[in-house]
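Colleague: my questions concern the predicted model and sequence given below.
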Amino acid sequence: MRWLITGAGGMLAGDVLDRLTRTGEPVLALGRAELDVRDRRAVREFVAAYRPGAVINCAGWTAVDDAETHEAEALAVNGHAVRWLAEACEGAGARLLQVSTDYVFDGAAAGPYGEDDPTGPLNAYGRTKLVGELAALDHGQYVVRTAWLYGARGTNFVRTMIRLAGERPSVDVVDDQRGQPTWAADLAGSLVGLARADLPPGVYHATSAGETSWHGFAREIFALLGADPERVRPVPTGDFPRPARRPANSVLACRKGEPIRHWREALHAAWPVLVGSRQCNVA
């Protein structure tokens, strides 16, 4: 199969490219300089000429708080651009996998959210991602929701905790938001698998199994560093006011497709990649 990855240079795109490169199949990863997904004509012409079998859209506006004051700009990338990609893929007979988020839900449910549960985003980022979901589905494509993503590239919670463990005697982390930390490399595998699978278009969830709070996640990171987990202090969300509201419950039920391993198992497997040669004073 011929593959196209958008949003090259990002954390997830890098892991998808790593996985596909090992297969020996033709794969092209493009950043905004090579293909601006906001440009409808450029997207249509490129997909028609390259004729990929599958497109994994890793491009997106991911600055959640900034989207509150730049919703139109976020919508152009997270919403309208997805429609241009979905149109182009439909016309070329390609399968589009649109990566989405737990933030399309309001977090008020008592249990995990299923793929078909009603949405209700609390913030501008979630609203723009929901527009993208609907655009992909309108054109018979695939939506893959994930949550609490971390990886070896870019800024993410794990790398932040590793840094803070070496800088501060204690760290305050919220304990009233629950979700599923998901390793980008595991998600990359799920995306590639779904692109190959004989499964119908629609919404799929791809997060690690199990659940925890940000506080519990941080304690596990400190333990892996050899630092005292008691240095991570639990605090309520109200102690960290942010421009964008976050859902209290980000747990997704993965009822379709192949499940991903438990978040703690994945974190332990990812650890050598995440830490590498990084030196961290945790005393």
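Modeller: Nice, thanks for sending it over. Numbers count the residues shown, from 1 in each chain.
Colleague: contacts, neighbours, all on C-alpha from now
Modeller: OK.
Colleague: can you show me the strands along the stretch 51-200 of the chain?
Modeller: With DSSP state E, counting those that start in this stretch, the ranges of strands along the stretch 51-200 of the chain come out as 54-57, 95-101, 142-146, 149-150, 171-174, 178-179, 182-183.
Colleague: what residues does the fourth one touch?
Modeller: Spelled out, that is strand 149-150. Residues outside strand 149-150 that contact it (C-alpha atoms under 8 Å, 6 or more residues apart in numbering) are 11, 156, 157, 158, 181, 182, 183, 184.
Colleague: also the longest one?
Modeller: The contact list for strand 95-101, computed with C-alpha under 8 Å, 6+ apart, reads 53-58, 82, 85-86, 89, 126, 129-130, 132-133, 136, 141-147, 191, 195.
Colleague: what does the third one give?
Modeller: Strand 142-146 is contacted by residues 95-102, 133, 136-137, 182, 187, 191, 201-207, 252 when judged by C-alpha under 8 Å, 6+ apart.
Colleague: coming back round to it: out of the strands of the stretch 51-200 of the chain, the one nearest residue 218 is which?
Modeller: Closest approach to residue 218 among these (C-alpha to C-alpha): strand 171-174, 7.5 Å.
Colleague: from the contact counts, what lies against the closest one?
Modeller: For strand 171-174, the elements it packs on are helix 214-225, strand 232-235, judged by 3 or more C-alpha pairs under 8 Å, 6 or more residues apart in numbering; DSSP states H and E.
Colleague: tell me which residues in that strand are buried?
Modeller: For strand 171-174, burial by neighbour count (16 or more other C-alpha atoms under 10 Å) applies to 171, 173, 174.
Colleague: and here's the other structure:
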Amino acid sequence: MSIAFGKSLSVRETPIPGLVVLDLPVHGDARGWFKENWQREKMTAAGVDLPDFGPVQNNISFNDAVGTTRGIHAEPWDKYVSVATGRIFGAWVDLREGDSFGAVFTTELDPSTAIFVPRGVGNSYQTLEADTAYTYLVNDHWSPDATYTFLNLGDETAAIEWPIPLSQVEISAKDKAHPRLPDVIPMPPRKILVTGANGQLGRALRAEFGEHPWIEYATREDLDLTSVSLDTARRWRDYGTIINAAAYTNVDAAETPEGRTRAWAANVGAVAALARVASANGISLVHISSDYVFDGLKAEPYDESSAPSPLSVYGQTKAAGDAIASTIPRHYILRTSWVIGHGSNFVRTMASLAEKGVDPKVVDDQIGRLTFANDIASTIRHLITTDAPFGMYNVTASGDALSWYDVAREVFRLTGHDPDRVGKVSTEEYFADVRGPIAPRPRNSVLDLKRVQSVGVETPSSLEALALYLRA
């Protein structure tokens, strides 16, 4: 066997998205040879298409005869394959749902090469030398409940040019019985779980993503995020993204003993539980933050690097949840303000008062931008489908900052009523006669949008979005 010594570590792309070939440095002399078969830091740094995929199991396949042929199997996990001794011909076929379904790539592997096989890409191997052994790392434990996808080794559409004809090699009965490409059921993507599915954002996410077998919408009744059994509540390795739209948002009630307990359980305890699940299973977590993590004393907009300084219990729980979510390797934190969606909200209340002939007094010393739930949902979809860099993103409507008084006047105008019917009042005056605890509000809730705009997200202005919302 001839091994190419002295290669530099490099990563080569293939026609199949995510399937990459690695050239490995092999060091040899008269005694034999040595290589670093998987060196996490070096290899993930060598190419952006080679992820830090978190292997949990190492398997070895030994083949004593030339021509032993296995496949074509697409497993529901990622796989890193390298040769320990001998030489193999490999063929890979994309069996995932999508535009690249059916794409084919073939190459030979020896100890100086390896290949990273993404979940759902069918892989097959034919030994070219006797006593060939290849090893593979996978990022999930084998399970009888796992869903596989298969393709026949002799499929005419893939038209793989096997070095040794299939009629002359050893193939298992199972592999001979696999379907042709037109009959293959594509492997679906890893699942997306949306929690809080009945809330404002949850409903917007359902409208954005639609109904698919690989999207699960869960309410508290379906999935208790505070349960001690959350770790085993699902086969979590089947999930690629969790969008946590569940939260405790009653800012005033959070100032009561009962509300404080509920706010910490939902906004901190549940996030910690999801963080544990996400970190352990390589899942991306989308977490929703709030302008209430700030005290609102800055004169300029808050950007993603601004330090939290919450005034209220609700703000404290959101800041704590943010800190936990930020520890997950794969996370998106979307900080929002003044969220408007389906159901009861400030805009609907003002429209109802206008229609009933009530002339409200609205605070004019809190400024910010509206954030419409459908814009949050579309931003989430954009971030996860474009593989945007993980981290924190401010997401609100764009345009000039407004006060609640300004918003109320615009609602009256857009619904055909005299905006001068809206009176202005300070925050202190507005709450002066209110019984019960009142949470302090940030006076400046304007969030800087430069980072989210840099990854291709453009939201309408508050006034444009408000007009669209009231026409819907």
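Modeller: Happy to help now that I have it. As the structure is a computational prediction, the values presented were derived from the model and not from experiment.
Colleague: so can I have a markdown table of the helices and strands packed on strand 171-174 of structure 1 showing mean neighbour count and distance to residue 38 of structure 1?
Modeller: Output for these, formatted as a markdown table (neighbours: other C-alpha atoms under 10 Å; distance: least, C-alpha to C-alpha, whole Å):
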| stretch | mean neighbour count | distance to residue 38 of structure 1 |
| --- | --- | --- |
| helix 214-225 | 21 | 34 |
| strand 232-235 | 18 | 40 |
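Colleague: turn these into CSV, columns for distance to residue 64 of structure 1.
Modeller: Listed next are these as CSV, based on distance: least, C-alpha to C-alpha, whole Å:
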stretch, distance to residue 64 of structure 1
helix 214-225, 17
strand 232-235, 21
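Colleague: circling back: now the contacts of strand 142-146 of structure 1: which count as buried?
Modeller: Those of those that meet the buried threshold are 95-102, 133, 136-137, 182, 187, 191, 201-207, 252, by 16+ other C-alpha under 10 Å.
Colleague: format the strands of the stretch 51-200 of structure 1 as a markdown table; extra columns: distance to residue 266 of structure 1.
Modeller: Below are the strands of the stretch 51-200 of structure 1 laid out as a markdown table (distance: least, C-alpha to C-alpha, whole Å):
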| stretch | distance to residue 266 of structure 1 |
| --- | --- |
| strand 54-57 | 22 |
| strand 95-101 | 19 |
| strand 142-146 | 15 |
| strand 149-150 | 11 |
| strand 171-174 | 21 |
| strand 178-179 | 15 |
| strand 182-183 | 7 |
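Colleague: out of these, which is closest to residue 72 of structure 1?
Modeller: strand 95-101 (17.8 Å).
Colleague: quick check: angle from that closest one to strand 142-146?
Modeller: 30 degrees (axes from the mean of the first three to the mean of the last three C-alpha atoms, to 10 degrees).
Colleague: residue 81 of structure 2 -> structure 1?
Modeller: Aligned counterpart of residue 81 of structure 2 in structure 1: none (TM-score structural alignment).
Colleague: and residue 81 of structure 2, that one's in a helix?
Modeller: No - secondary structure assignment (DSSP: H, G, I helix; E, B strand; the rest coil) places residue 81 of structure 2 in strand, not in a helix.
Colleague: ok, and the closest non-adjacent residue to it?
Modeller: Once flanking residues are discounted, residue 81 of structure 2 sits nearest to residue 136: 4.3 Å by C-alpha to C-alpha, 6 or more residues apart in numbering.
Colleague: shouldn't that neighbour be in contact with residue 84?
Modeller: No - with contacts defined as C-alpha atoms under 8 Å, residue 136 of structure 2 does not count as touching residue 84, sitting 10.0 Å away.
Colleague: show me what residue 231 of structure 1 aligns to in structure 2.
Modeller: In structure 2, the residue matched to residue 231 of structure 1 (TM-score structural alignment) is residue 421.
Colleague: all helices of the stretch 101-250 of structure 1, in order?
Modeller: Listed in chain order, the helices found in the stretch 101-250 of structure 1 under DSSP state H, counting those that start in this stretch are 124-138, 157-165, 184-196, 214-225.
Colleague: so the second one matches what in structure 2?
Modeller: What it means is helix 157-165 of structure 1. By TM-score structural alignment, helix 157-165 of structure 1 lines up with residues 346-354 in structure 2.
Colleague: mean shift between the matching stretch and structure 1?
Modeller: With mean C-alpha distance after the TM-score superposition for structure 1, stretch 346-354 of structure 2 departs from structure 1 by a mean of 0.9 Å once superposed.
Colleague: any idea how far that stretch is from the chain center?
Modeller: Centroid separation for stretch 346-354 of structure 2 versus its chain: 35 Å, with C-alpha atoms, centre = their mean, to the nearest Å.
Colleague: which residues in structure 1 does the helix or strand harbouring residue 125 of structure 2 align to?
Modeller: Secondary structure from DSSP states H and E places residue 125 of structure 2 in strand 121-127. Under TM-score structural alignment, strand 121-127 of structure 2 corresponds to no residues of structure 1.
Colleague: how far does that strand sit from its chain's centre?
Modeller: From the chain centre to the centre of strand 121-127 of structure 2 is a distance of 29 Å (C-alpha atoms, centre = their mean).
Colleague: buried residues in that strand?
Modeller: Residues of strand 121-127 of structure 2 classed as buried by neighbour count (16+ other C-alpha under 10 Å): 121, 122, 123, 124, 125, 126, 127.
Colleague: same for it, what does it pack against?
Modeller: Secondary-structure packing of strand 121-127 of structure 2 (3+ C-alpha pairs under 8 Å, 6+ apart): strand 69-74, strand 88-94.
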